[in-house]
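Engineer: Return atomic coordinates for the entry below.
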Amino acid sequence: FFFFRVGDVLLASSTADYMREDEVYATVGLINSRLDLVPTSTQQSARRTRIAMLNAKAGQLAVECAAFSPALGYFKTAIKLLPPDHWKSHFHESLNIYSSAAECAHIIKDSDERNRYCSAILSLDCPILDKVRAYHISTDGLLAEKRAESTAQVIPMILQLLDQLGCKLPKGTFRRSIRFLRGLFKLKRAASKWTLQTFQDKSTPPDATQVAITETLEKLALVAFLIRPELFPFFALETTERTLKYGIMPNSSTALAALAAIVGYFMGDFEASRNISEIALQMTDLPSNQHSKCSAMFTINATCQHWMKPLGSTVDDYWRAYEHGMACGDVDFGLRSAA
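Structural biologist: The predicted structure is shown next:
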């Protein structure tokens, strides 16, 4: 009881937004030691909600330290303390807590918890943009199961999400091939005139829908590369077209790197491929593309650099990609670069 009271006093005398990291952990630890003492009456709902939000903040801090198991514990406590009508009274906070809990559960391979939180979000009657994060976590979870039946569910789920976001890919291999070839030749003709400024000449940044579409297309490409190769090029094609139209997306550099590989391999235009890959590398230095820098560098190193310089000289490029990937959390492409 004493520790709970100390934590309660600390919470009452401060604001969560201005607490230091150690203060957040200390206060949450003291209060969580006796959650049975947290009042359950409707009159004390605001107090419970404040404790829930403090747990959510502790969870976010733990995620930043890669302490995903403790983070999940904080998020679960936050969910437990949210008011019964939290989807109405605290929608965005609840959405973030549930999504973060699902991500942590996925990382520590707790598929039951991941599915529970994702299902809660996907069953909501809300705009599709609010569900994108849960969709992505669900598809990542299905892939992580490494079962044929689970993997088979991923592409239909991604295509359904793209359709709801307003990105309707052609149906059928023939129509997809026509769409791809038409778009590819159009981009190739324009590529010789491209500079980084071509993609930056937009008065406003791309909206959330366009960002969600390109992120979903990237997930589609990672899966389709192995099991539905006719869908793979649409990430490079659609994302590049949307970057030209709406501005630079967080993964535009990776899309341009993939386009450079396609133009070089598929069309044999190594000069255009060189120009596109150089723009992609310039784009990786932009703050908005830091997280995709490693994947873009790896793609260029693996598929384009050997046309531009001796293969042995790419070792340093791979090493730089590895270092950046490990620094920004892109472990997948970081390790691919190291290999």
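
Engineer: from here on, contacts and neighbour counts on C-alpha atoms
Structural biologist: Will do.

Engineer: I'd like to know how many residues surround T173.
Structural biologist: 12 (other C-alpha atoms under 10 Å).

Engineer: if I read this right, it contacts F232, doesn't it?
Structural biologist: No: T173 lies out of contact with F232 (C-alpha atoms under 8 Å); the separation is 12.0 Å.

Engineer: got a list of what the residue nearest the centre of the chain touches?
Structural biologist: Centroid-nearest residue in the chain: E215, 6.7 Å away (criterion: C-alpha atoms, centre = their mean). Contacts for E215 (C-alpha atoms under 8 Å, 6 or more residues apart in numbering) come out as N251.

Engineer: which SSE is it in?
Structural biologist: Using DSSP states H and E, E215 sits in helix 208-227.

Engineer: Buried residues in that helix, which are they?
Structural biologist: For helix 208-227, a neighbour-count test (16 or more other C-alpha atoms under 10 Å) marks 210-221, 223-224 as buried.

Engineer: Could you pull up the contacting residues of A212?
Structural biologist: A212 touches 129, 132, 165, counting by C-alpha under 8 Å, 6+ apart.

Engineer: Alongside the first, I'd like the structure of this one:
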Amino acid sequence: MQIGRFLLKDTPSSLFSDKIFDICWHFNQSLDIINTPEEAIEIACLNLQAGQKAKSAMADQVAIKYLEFARACLPIDHWQREYDLSLEIYKEMIETLFLTGHFEQVEKRAEVLLQETVTILDKIKIFEILIQLYMVKNQMGKALDTALQVLDMLGVSLDPYPPEEFSVEKLSTLGKMTAPHHLAAMRILNFAISPSYTVAPELYPRLVFTMVRLSAEYGNSAFLHLAIRILPYSSVVYSGI
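Structural biologist: Predicted structure coming up:
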């Protein structure tokens, strides 16, 4: 613990990222002798940083260990006292567990996080991971149902008809989509396309029409290009329904 405190205090900011694993290692050997709640939160933040660094280096199993240490440092009432930090730790943990194939743990942790999170935007990342998880497990109906549930929570209804006027040329006139709610809706619509094609083909064109409509109203995003590419096919599918 003393060595960890020394390294934390004396490591120059330019070397901090390189030393984060060493600093955390010394702290993590003696978590039972943490002096104050403030120090526990500080160590939780350090382990979160270490976990994120390991994850970015594709060392996912190492990342899980640091994130577990980060979670262990949180107080019992951490959702009330340290909401933002708790949210970040849990989101990183769930995503890393998904990447390493710990699907049962993903669902358990996601259930906790969805109960504790306050806003729909705080829940979005977890829903995105769950939709991908269901797709990996070939539970396409469950993936689509989850996506539709989230769209409803975002206040987005599916367009029943193709856009009357929209061209590729219009892309250049669109501003950039910036509103978090609209970007979240575009991501969920994008995730919903694949399972809809399998289990509810009648919804497939409506998802694409909705992506185009949101883009026309609120701006361009990376997902619009996909919608434009498959819009002609979606219109053909729509005409055959």
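
Engineer: Just give the TM-score of the two.
Structural biologist: For these two chains in superposition, a TM-score of 0.88 is obtained (TM-score structural alignment, normalised by the length of the second structure); 239 aligned residues with a C-alpha RMSD of 2.4 Å.

Engineer: and for T173 and F232 of the first structure, which residues touch both?
Structural biologist: By C-alpha under 8 Å, 6+ apart, no residue touches both T173 of the first structure and F232.

Engineer: Now do the helices in the second structure.
Structural biologist: Taking DSSP state H as the test, the helices found in the second structure are 2-10, 13-28, 37-56, 60-72, 78-81, 83-99, 103-116, 120-136, 140-153, 180-199, 204-218, 222-240.

Engineer: Identify, from the buried residues of helix 208-227 of the first structure, the entry nearest to A255 of the first structure.
Structural biologist: A255 of the first structure has its nearest neighbour among the buried residues of helix 208-227 of the first structure in E218, at 8.1 Å by C-alpha to C-alpha.

Engineer: Map the closest one onto the second structure.
Structural biologist: Matched by TM-score structural alignment, E218 of the first structure corresponds to N190 in the second structure.

Engineer: Quick check: closest non-adjacent residue to its match.
Structural biologist: Closest residue to N190 of the second structure apart from its sequence neighbours, by C-alpha to C-alpha, 6 or more residues apart in numbering: F223 at 7.0 Å.

Engineer: any idea how far R182 of the first structure is from the counterpart of the one you found in the first structure?
Structural biologist: The equivalent of F223 of the second structure in the first structure is N251 (alignment by TM-score structural alignment). Going from N251 of the first structure to R182 of the first structure by C-alpha to C-alpha, to the nearest Å gives 23 Å.

Engineer: ok, these two, which is more surrounded?
Structural biologist: Taking other C-alpha under 10 Å, N251 of the first structure and R182 do not tie; N251 has more neighbours (25 against 11).

Engineer: In this structure the more buried one contacts T216, no?
Structural biologist: No: counting by C-alpha under 8 Å, N251 of the first structure does not reach T216; the two are 10.6 Å apart.

Engineer: And for whichever residue in the second structure pairs up with P233 of the first structure, the neighbour number?
Structural biologist: By TM-score structural alignment, P233 of the first structure lines up with P205 in the second structure. Applying other C-alpha under 10 Å, we find 30 residues neighbouring P205 of the second structure.

Engineer: Pull the number of nearby residues for the closest residue to P205 of the second structure other than its chain neighbours.
Structural biologist: Nearest residue to P205 of the second structure in three dimensions, chain neighbours excluded: S234, at 4.5 Å (C-alpha to C-alpha, 6+ apart). For S234 of the second structure, the count of nearby residues is 23 (other C-alpha under 10 Å).

Engineer: contact partners of stretch 63-78 of the second structure?
Structural biologist: 28, 31, 37, 40-41, 43-48, 50-55, 82, 86, 89-90, 92-93, 96-97.

Engineer: Could you do stretch 123-132 of the first structure as well?
Structural biologist: Contacts with stretch 123-132 of the first structure, where a contact means C-alpha under 8 Å, 6+ apart, come from 95, 121-122, 161, 164-165, 208-209, 212.

Engineer: quick revisit: now render the helices of the second structure as TSV, adding distance to E169 of the second structure.
Structural biologist: TSV is the format used below for the helices of the second structure (distance: least, C-alpha to C-alpha, whole Å):
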stretch	distance to E169 of the second structure
helix 2-10	55
helix 13-28	45
helix 37-56	37
helix 60-72	43
helix 78-81	48
helix 83-99	37
helix 103-116	41
helix 120-136	31
helix 140-153	28
helix 180-199	20
helix 204-218	12
helix 222-240	11
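
Engineer: Compare those and give me the one nearest E164 of the second structure.
Structural biologist: It's helix 204-218; of those, that one is closest to E164 of the second structure (C-alpha to C-alpha) at 9.9 Å.

Engineer: mean shift of the closest one relative to the first structure?
Structural biologist: Superposed on the first structure, helix 204-218 of the second structure shows a mean distance of 1.7 Å to its aligned residues (mean C-alpha distance after the TM-score superposition for the first structure).

Engineer: Per the alignment, P75 of the second structure pairs with which residue of the first structure?
Structural biologist: By TM-score structural alignment, P75 of the second structure lines up with P83 in the first structure.

Engineer: Look up how far A52 of the first structure lies from its match.
Structural biologist: According to C-alpha to C-alpha, P83 of the first structure and A52 of the first structure sit 9 Å apart.

Engineer: more crowded one of the two?
Structural biologist: A52 (25 against 18).

Engineer: how about the nearest residue to the more buried one, chain neighbours excluded?
Structural biologist: A78 (4.0 Å).

Engineer: R114 of the first structure now?
Structural biologist: A102 (4.4 Å).

Engineer: Spit out the contact partners of that neighbour.
Structural biologist: If you count contacts by C-alpha under 8 Å, 6+ apart, A102 of the first structure has them with 113-118, 134, 137.

Engineer: burial of whatever residue of the first structure lines up with P37 of the second structure, as a residue count?
Structural biologist: Residue pairing (TM-score structural alignment): P37 of the second structure is matched to S45 of the first structure. By other C-alpha under 10 Å, the residues close to S45 of the first structure number 17.

Engineer: All set, thanks.
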